[in-house]
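Peer 1: Sharing a sequence plus its predicted fold:
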Amino acid sequence: MLVAAAVCPCPPLLVPAVAAGAASELADARTACSDALGVLAAARPDRLVVVGPAVEGARGGFPGGSAGSFAAFGVDLSVRLGSGSGGERPLPASLSVAAWLLGHTNWSGAPVEGLGVAESAQAVRCAETGREIAGSAERVALLVMGDGSACRTVKAPGYLDERAEAFDAAAARALGTADTAALLALDAGLGSELKAAGRAPWQVLAGAAEGTDLAGRLLYEDAPYGVGYVVATWS
């Protein structure tokens, strides 16, 4: 059963070593993520599953101890997702950021596992995956990694799309109020057009939370670099 969840953005720039001189620009987001992980720890889960978007070849499960790297971003920094022997496949970027966050906050709670999901995954399949995760242990927590639209300004990765702000506002409202129905109603096609990498992971969360009475809390919402970032907790 899902007992708590934290929602965090997953840009590699969240890691100070990657952001370098721009590290201070995401300091508030980083602090909010640390606070969100504190909520997960307080819930005392038996199992923590990290869910994030992944490209083909980096999808599916990752055991505890799986390694990731930020070498692709020009930084000689490696991370591990919790403890354990890991596996042969490297973590996708979203789970590497999660591994850094967990290490940064000295996570010492439940065993950690990862799951990379396709950004194109349909809501029904995402919800099914969430229900499977929630039923895997008596007390399950989720760390859900994912960004909103990448089309909030002309300098954004996806340029400016006037639909982006409304999409992000709806997502932030749903995440901040633990509204599972509203999350599942987010349009996969529109999310893809807006390059919203968090849509599928958020819908996994919605499926996992079905039948619970968790309350949501929005800790951070902004769009630096023209990308929607949200930090929220469900507990």
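Peer 2: Looks like it came in fine.
Peer 1: From here on, just use CA atoms for contacts and neighbour counts.
Peer 2: Noted.
Peer 1: Can you get me a residue count around Glu162?
Peer 2: 12 (other C-alpha atoms under 10 Å).
Peer 1: before we move on, what SS does it have?
Peer 2: Under DSSP: H, G, I helix; E, B strand; the rest coil, Glu162 falls in the coil class.
Peer 1: Not counting its neighbours along the chain, what's nearest it?
Peer 2: Arg152 (7.6 Å; C-alpha to C-alpha, 6 or more residues apart in numbering).
Peer 1: got a list of what that neighbour touches?
Peer 2: Arg152 makes contact with 159-162, 164-165, 223, 226-228, according to C-alpha atoms under 8 Å, 6 or more residues apart in numbering.
Peer 1: Please apply the same query to Arg59.
Peer 2: 115-118.
Peer 1: For the protein, which segments count as strands?
Peer 2: Using DSSP state E, the strands found in the chain span residues 2-8, 47-53, 60-62, 67-69, 78-80, 112-117, 140-145, 216-222, 229-234.
Peer 1: could those be laid out in JSON lines, adding mean neighbour count and distance to Pro201?
Peer 2: Listed next are these as JSON lines, based on neighbours: other C-alpha atoms under 10 Å; distance: least, C-alpha to C-alpha, whole Å:
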{"stretch": "strand 2-8", "mean neighbour count": "28", "distance to Pro201": "9"}
{"stretch": "strand 47-53", "mean neighbour count": "27", "distance to Pro201": "6"}
{"stretch": "strand 60-62", "mean neighbour count": "18", "distance to Pro201": "12"}
{"stretch": "strand 67-69", "mean neighbour count": "22", "distance to Pro201": "19"}
{"stretch": "strand 78-80", "mean neighbour count": "19", "distance to Pro201": "20"}
{"stretch": "strand 112-117", "mean neighbour count": "25", "distance to Pro201": "7"}
{"stretch": "strand 140-145", "mean neighbour count": "28", "distance to Pro201": "6"}
{"stretch": "strand 216-222", "mean neighbour count": "19", "distance to Pro201": "16"}
{"stretch": "strand 229-234", "mean neighbour count": "28", "distance to Pro201": "13"}
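Peer 1: With distance to Cys33 as extra columns, can I get those in a markdown table?
Peer 2: A markdown table is the format used below for the strands of the chain (distance: least, C-alpha to C-alpha, whole Å):
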| stretch | distance to Cys33 |
| --- | --- |
| strand 2-8 | 6 |
| strand 47-53 | 14 |
| strand 60-62 | 22 |
| strand 67-69 | 19 |
| strand 78-80 | 17 |
| strand 112-117 | 17 |
| strand 140-145 | 10 |
| strand 216-222 | 8 |
| strand 229-234 | 6 |
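Peer 1: Pasting the second one now:
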Amino acid sequence: MLVAAAVCPCPPLLVPEVAAGAAPELDAARTACADAVGVLAASRPDRLYVVGPAAGADRTEYPQGAAGSFAGFGVDLTVRLGAGPEGERALPASLAVAAWLLERERWAAAPVTGLGVGEGRGTADCAADGRELAGAAERVALLVMGDGSACRTLKAPGYLDERAAPFDADVARALAAADTAALLGLDEGLARELRAAGRAPWQVLAGAAEGAGLDGRLLHEDAPYGVGYFVAAWT
């Protein structure tokens, strides 16, 4: 059963070594992420699942100990998803950021498994994935990585789209209220057009949280670089 969840953004810029001189711009987001991970530890889970967007339309599991690298972003930094033998598959960028967050907070509260969810994975499949995770142990926690729209400003990765701000506002309200129906109602096509990579992971969260009776808190919301970032905690 899902007992707690944390939602965090997943830009590699969250890692100070990657952001370099721009690192202070995301200090508030990093602090909120640390608070959210602390909520997960306090929930005393039997297992933590880290869920993040990945390429494709399928899902891929990553065992504890799987490694991810930020070499592709010009930084010689490798992270591990908890302690364990290194797996054969490298973590996608979203899960590498999650592994960095967990290392930063010295996560040792429960075993960790990663789940990369294809950005093309449909709503029904995402919800089913979430229900599967929630039933995997008596006390399950989720760390859900994902960004909102990437079209909030003219300089945003996806340029300016007037639909982006309302889309992100809907996401923020849903995360603040732990509104699973609203998350499952996010339009897949619109999310794709707005380059909102968090859509699939958020819908996994919604499936996992169905019937769990969790309350939500929005800890941080911003759109630096024209991309929507949210940090939330569900308990």
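Peer 2: Good, I have the coordinates. What you are looking at is a predicted structure, and each value in this text was computed from that prediction instead of being measured.
Peer 1: Put one on top of the other, what's the TM-score?
Peer 2: Taking TM-score structural alignment, normalised by the length of structure 1 as the basis, the two superposed chains have a TM-score of 0.99; 235 aligned residues with a C-alpha RMSD of 1.0 Å.
Peer 1: Quickly name whichever of the contacts of Arg59 of structure 1 is closest to Ser94 of structure 1.
Peer 2: Ser94 of structure 1 lies nearest to Gly116 out of those, by C-alpha to C-alpha, at 8.2 Å.
Peer 1: List the contacts of the spatially most central residue of structure 2.
Peer 2: Centroid check for structure 2 by C-alpha atoms, centre = their mean gives Met145 as the closest residue, at 0.8 Å. By C-alpha under 8 Å, 6+ apart, Met145 of structure 2 lies in contact with 7-10, 50-53, 94-95, 98, 198, 201.
Peer 1: roughly how far apart are it and Lys155 of structure 2?
Peer 2: Separation of Met145 of structure 2 from Lys155 of structure 2 (C-alpha to C-alpha, to the nearest Å) stands at 23 Å.
Peer 1: ok, which stretches of structure 1 are helices?
Peer 2: Taking DSSP state H to define them, one finds helices in structure 1 at 16-19, 27-42, 93-104, 123-134, 164-177, 180-184, 188-193, 199-208.
Peer 1: Quickly compare these and say which is most buried.
Peer 2: Comparing those by mean neighbour count (mean count of other C-alpha atoms under 10 Å), helix 199-208 comes out on top with a mean of 30.
Peer 1: Gly93 of structure 1 corresponds to which position in structure 2?
Peer 2: Careful, residue 93 of structure 1 is Ala; it's not Gly. Counting by TM-score structural alignment, Ala93 of structure 1 lines up with Ala93 in structure 2.
Peer 1: How about the contacts made by its match?
Peer 2: 10, 12, 54, 68-70.
Peer 1: Please apply the same query to Pro92 of structure 1.
Peer 2: Counted by C-alpha under 8 Å, 6+ apart, Pro92 of structure 1 has contacts 53-55, 58, 68, 116.
Peer 1: can we see that at 10 Å?
Peer 2: Pro92 of structure 1 makes contact with 52-59, 62, 67-70, 114-117, according to C-alpha atoms under 10 Å, 6 or more residues apart in numbering.
Peer 1: what do you get for Gly120 of structure 2?
Peer 2: Contacts of Gly120 of structure 2 (C-alpha under 10 Å, 6+ apart): 53-59, 188-189, 192, 197, 199-200.
Peer 1: do that again at 8 Å, thanks
Peer 2: Per C-alpha under 8 Å, 6+ apart, neighbours of Gly120 of structure 2: 55-58, 200.
Peer 1: among the residues you listed, which recur in structure 1?
Peer 2: Contacts conserved in structure 1 for the contacts of Gly120 of structure 2, using both residues aligned by TM-score structural alignment, their matches' C-alpha atoms under 8 Å: Ala200.
Peer 1: are any of the contacts of Gly120 of structure 2 buried, and which?
Peer 2: Ala200 (16 or more other C-alpha atoms under 10 Å).
Peer 1: Format the contacts of Arg152 of structure 1 as CSV; extra columns: distance to Ser78 of structure 1.
Peer 2: Below are the contacts of Arg152 of structure 1 laid out as CSV (distance: C-alpha to C-alpha, whole Å):
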residue, distance to Ser78 of structure 1
Tyr159, 31
Leu160, 34
Asp161, 35
Glu162, 38
Ala164, 33
Glu165, 34
Ala223, 27
Gly226, 27
Val227, 25
Gly228, 26
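Peer 1: For those residues, which entry has the maximal number of neighbours?
Peer 2: Going by other C-alpha under 10 Å, Val227 tops the contacts of Arg152 of structure 1 with 28 neighbours.
Peer 1: check contacts around it.
Peer 2: Val227 of structure 1 is in contact with 147-152, 156-157, counting by C-alpha under 8 Å, 6+ apart.
Peer 1: again, but for Leu2 of structure 1
Peer 2: Leu2 of structure 1 sits next to 134-135, 139-142, 208-209, 212 when contact means C-alpha under 8 Å, 6+ apart.
Peer 1: For Met1 of structure 2, which non-adjacent residue is spatially closest?
Peer 2: Per C-alpha to C-alpha, 6+ apart, closest to Met1 of structure 2 is Ala134, 4.7 Å.
Peer 1: same deal with Pro45 of structure 2?
Peer 2: Nearest non-adjacent residue to Pro45 of structure 2 (C-alpha to C-alpha, 6+ apart): Arg139, at 4.8 Å.
Peer 1: Count the residues that sit near the one you found.
Peer 2: So Arg139 of structure 2, with other C-alpha under 10 Å, has 17 neighbours.
Peer 1: gap between it and Ala41 of structure 2?
Peer 2: 12 Å.
Peer 1: Gly65 of structure 1 maps to what in structure 2?
Peer 2: Aligned partner of Gly65 of structure 1 by TM-score structural alignment: Gly65.
Peer 1: and that match, what does it touch?
Peer 2: Here Gly65 of structure 2 is in contact with 80-87 (C-alpha under 8 Å, 6+ apart).
Peer 1: CSV for the residues you listed, including distance to Arg217 of structure 2?
Peer 2: Formatted as CSV, the contacts of Gly65 of structure 2 follow (distance: C-alpha to C-alpha, whole Å):
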residue, distance to Arg217 of structure 2
Arg80, 28
Leu81, 26
Gly82, 26
Ala83, 30
Gly84, 32
Pro85, 35
Glu86, 35
Gly87, 34
